[in-house]
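Participant: with the sequence up front, the predicted model follows.
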Amino acid sequence: MQLDIDVVLDFDLTQGDAALLMIEAAKQHGQHILGSALDIRGAELRKLGAVDPLDQRILARVSNNRLQTRYAASVKVTRADRALEQLAASPMDALPAEALPYLRPSRFCPSDMFGQIVSKNFAHLHGGAMVAAMRDWVGAALSYVPGSSDASTSAMDTYNAREGVCRDYAHLVCSFARAAGIPARYVSGYGPDVTPQDFHAVAEVWLEGGWHLVDATGMSTPNTLIVIGAGRDCGDVAFLETQNHAEFRELRVCVSRA
């Protein structure tokens, strides 16, 4: 499936501040970038490539303290949409190094607080069947309410409030899976069925030797999501980071089927 992305960011930065951006589609298996263009008006750019292709950031220094960004891309997604129930989990001693960090608690995914909750609700299941049940539980238990959470909301806050947005759904799925011994990471991306259109967040779990996307909001599937980046939680993959305050002017995300 070919998807087209058109993103506009417009922020006023504090005098002398720089911006870290993470908005470009990742170059990874399952998605092929057919063409892309990034324009940041009046900016000096430096790409901060990392060892992990899902940790690619751009450092932008603008001359007039205004960050005006336009990103457009066409991406062909070839990722298979496999049924989670068919996938087996791996014991810890069989996990690769890339998966091990995602067994641990993080700032927004305090998985060490969810042991009893996971045991009570999902102990009768294993592997992908357990993850599928977690996804369905989160999707049914939470109400999608824009503005119901903020930058400090953790997965435990979401569990207690029973409402949130995509980042909160993803944090809760990651916390459940990690508490059960299944590596899970937070993924940012773009999807044509995300409502309202915005940057989207899903979970990704390690099963049968690979990563598999899990969206408890139901707004995307593995074959309709363009992945930007992945990390322990939302703090690792923010689309915009600045050292000081940035004043919002405009944020527009449009993703469509070609």
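Facilitator: Yep, it's here. Residues are numbered from 1 along each chain as shown.
Participant: could you use CA atoms for every contact and neighbour count after this?
Facilitator: Will do.
Participant: show me where the stretch 1-150 of the chain has strands.
Facilitator: Here the stretch 1-150 of the chain has its strands, by DSSP state E, counting those that start in this stretch, at 2-13, 19-21, 31-40, 43-48, 57-62, 66-77, 143-144.
Participant: quick one: closest of these to Met92.
Facilitator: The closest of the strands of the stretch 1-150 of the chain to Met92 is strand 31-40. By Cα to Cα, the value is 28.6 Å.
Participant: tell me what the closest one is packed against?
Facilitator: The contact analysis (3 or more Cα pairs under 8 Å, 6 or more residues apart in numbering; DSSP states H and E) places strand 31-40 against strand 66-77.
Participant: recalculate using a threshold of 10 Å.
Facilitator: Applying 3 or more Cα pairs under 10 Å, 6 or more residues apart in numbering; DSSP states H and E, we find strand 31-40 packed against strand 2-13, strand 57-62, strand 66-77, strand 226-231.
Participant: output those as TSV; include the columns mean neighbour count and distance to Ser188.
Facilitator: As requested, the helices and strands packed on strand 31-40 are exported to TSV (neighbours: other Cα atoms under 10 Å; distance: least, Cα to Cα, whole Å):
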stretch	mean neighbour count	distance to Ser188
strand 2-13	19	14
strand 57-62	20	13
strand 66-77	20	15
strand 226-231	25	5
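Participant: and here is the other one:
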Amino acid sequence: MTIDIDVSLAYDVGAAGLALLAVEAAQTKTQVVTEETLDVENAVLRHIKGESGFGRRTWARVDGPTLRLRYRANVDVSRAPVQLEGLSAAPLDELPADLIAFLRPSRFCQSDQFETFAAKEFGHLSGGKKVAAIVEWIQSKLTYAPSASDRGTTLLDTFSSRKGVCRDYAHLLCGLARASHIPARYVSAYGPSVDPQDFHAVVHVWLNNEWQLIDPSGMCPADELVLVGAGRDAADVPFMETPNEAQFIDQRVCVKRSHGRCNGN
């Protein structure tokens, strides 16, 4: 499947005129970026590797306080839908060293506080069946509510309120999987079924000795998601970081399947 992406942003980033961007689609074995342009007005750009070596980020130093960018890409996605039930979890002592961090609690995912709950609710299951049960529990208990959370909302907050957006769904899945001793990482992405259109958050869980992609919000199947970056939680992969408080001016995200191209492409 070919996915067309068209993103435009405008923010006041302050006198430093500096921003670290994470908006570019990653090149992976299951998604190939065939066309791509990143235009940032009056800026010098420097590319670096993304968190955990996944994808890439771009430093933009702007001549002035206003950052204006447009990112356009066409991405061929060949990822198959995930069937969780038949997948196995690796013994903890056989995990690769770089996965240990994704078992631990993090800033927005206090997984250590959910081990008793996870054992009670899902302890009778293992591997992919356990993850499938966690996803089903999340989708049955949470209500998608855009006004219910903000950038400071944590797993504890979402578990209590039972409301949130894709970011909160992803934190809850990461936290409950880690509490169940299954590595999980937060993934930033684009998806054509996201409504309303915006940057999206999904999850990788480590099963069958590889990362399996899941959208706990249920909006997008794995075979139409375009991945950008991955980390422990939302703090690791924001679409933009600035040394000073950034002020919103304008933002537009358009993601379409190949038969419905974004305006302006």
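Facilitator: Right, received. Where do you want to start? From a predicted model like this one, the values you see are computed outputs, not experimental measurements.
Participant: give me the TM-score for these two chains.
Facilitator: Laid over one another, the chains give 0.98 as their TM-score (TM-score structural alignment, normalised by the length of the first structure), with 258 aligned residues with a Cα RMSD of 1.1 Å.
Participant: circling back: and the helices and strands packed on strand 31-40 of the first structure: which comes nearest Val118 of the first structure?
Facilitator: Comparing those by Cα to Cα, strand 226-231 comes nearest, at 22.1 Å.
Participant: give me the buried positions along the helix or strand just after the closest one.
Facilitator: Using DSSP states H and E, the next helix or strand after strand 226-231 of the first structure towards the C-terminus is strand 240-242. Within strand 240-242 of the first structure, the residues that count as buried by 16 or more other Cα atoms under 10 Å are 240-241.
Participant: make a markdown table out of the strands of the stretch 1-150 of the first structure and add distance to Asn244 of the first structure.
Facilitator: Conversion of those to a markdown table gives the following (distance: least, Cα to Cα, whole Å):
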| stretch | distance to Asn244 of the first structure |
| --- | --- |
| strand 2-13 | 8 |
| strand 19-21 | 10 |
| strand 31-40 | 19 |
| strand 43-48 | 18 |
| strand 57-62 | 13 |
| strand 66-77 | 13 |
| strand 143-144 | 30 |
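Participant: and Pro192 of the first structure, which of those is closest to it?
Facilitator: Among the strands of the stretch 1-150 of the first structure, strand 2-13 comes nearest to Pro192 of the first structure, with 7.6 Å by Cα to Cα.
Participant: all helices of the stretch 151-265 of the second structure, in order?
Facilitator: Along the stretch 151-265 of the second structure, counting by DSSP state H, counting those that start in this stretch, helices occupy 155-161, 166-179.
Participant: from these, which stretch is densest packed?
Facilitator: Of the helices of the stretch 151-265 of the second structure, the one with the most neighbours on average (mean count of other Cα atoms under 10 Å) is helix 166-179, at a mean of 29.
Participant: superposed on the first structure, what's the mean shift for that one?
Facilitator: Mean deviation of helix 166-179 of the second structure relative to the first structure after superposition (mean Cα distance after the TM-score superposition for the first structure): 0.3 Å.
Participant: Cys166 of the second structure against Pro196, yeah?
Facilitator: No. When contacts are counted by Cα atoms under 10 Å, Cys166 of the second structure is not listed as touching Pro196 (11.2 Å).
Participant: any residues in contact with both of the two?
Facilitator: Applying Cα atoms under 10 Å, 6 or more residues apart in numbering, one finds that Cys166 of the second structure and Pro196 are jointly contacted by Pro146.
Participant: could you tell me where stretch 58-67 of the second structure falls in the first structure?
Facilitator: With TM-score structural alignment applied, stretch 58-67 of the second structure matches the range 58-67 in the first structure.
Participant: neighbouring contacts of that stretch?
Facilitator: Against stretch 58-67 of the first structure from outside (Cα under 10 Å, 6+ apart): 9-24, 40-49, 68-69, 240-242, 246-249.
Participant: would you mind checking those for buried ones?
Facilitator: 9-14, 17-24, 40, 42-43, 68-69, 240-241, 246.
Participant: what number of residues lie near the closest residue to Ala133 of the second structure other than its chain neighbours?
Facilitator: Spatial nearest neighbour of Ala133 of the second structure, excluding adjacent residues (Cα to Cα, 6 or more residues apart in numbering): Phe122 at 7.1 Å. Using other Cα atoms under 10 Å, the number of residues around Phe122 of the second structure comes to 20.
Participant: so Phe122 of the second structure sits against Lys130, correct?
Facilitator: Yes. Assessed by Cα under 10 Å, Phe122 of the second structure is found in contact with Lys130 at 6.1 Å.
Participant: what residues do those two have in common as contacts?
Facilitator: Taking Cα under 10 Å, 6+ apart as the criterion, Phe122 of the second structure and Lys130 both touch 177, 180.
Participant: can you pull the buried residues of stretch 145-152 of the first structure?
Facilitator: Using 16+ other Cα under 10 Å as the test for burial, stretch 145-152 of the first structure gives Ser149.
Participant: list of residues touching that stretch?
Facilitator: If you take Cα under 10 Å, 6+ apart as the criterion, stretch 145-152 of the first structure is touched by 107-108, 157-158, 161-168, 196, 234-235.
Participant: skip the chain neighbours and tell me the closest residue to Asn65 of the first structure.
Facilitator: Nearest to Asn65 of the first structure is Leu13, by Cα to Cα, 6+ apart, at 5.0 Å.
Participant: dump the residue contacts of the one you found.
Facilitator: 19, 61-62, 64-67, 242-248.
Participant: redo that, cut-off 8 Å
Facilitator: 65-67, 242, 244-247 (Cα atoms under 8 Å, 6 or more residues apart in numbering).
Participant: and those residues as JSON lines, adding distance to Thr224 of the first structure?
Facilitator: Shown next, in JSON lines, are those (distance: Cα to Cα, whole Å):
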{"residue": "Asn65", "distance to Thr224 of the first structure": "36"}
{"residue": "Arg66", "distance to Thr224 of the first structure": "33"}
{"residue": "Leu67", "distance to Thr224 of the first structure": "29"}
{"residue": "Thr242", "distance to Thr224 of the first structure": "30"}
{"residue": "Asn244", "distance to Thr224 of the first structure": "35"}
{"residue": "His245", "distance to Thr224 of the first structure": "34"}
{"residue": "Ala246", "distance to Thr224 of the first structure": "31"}
{"residue": "Glu247", "distance to Thr224 of the first structure": "32"}
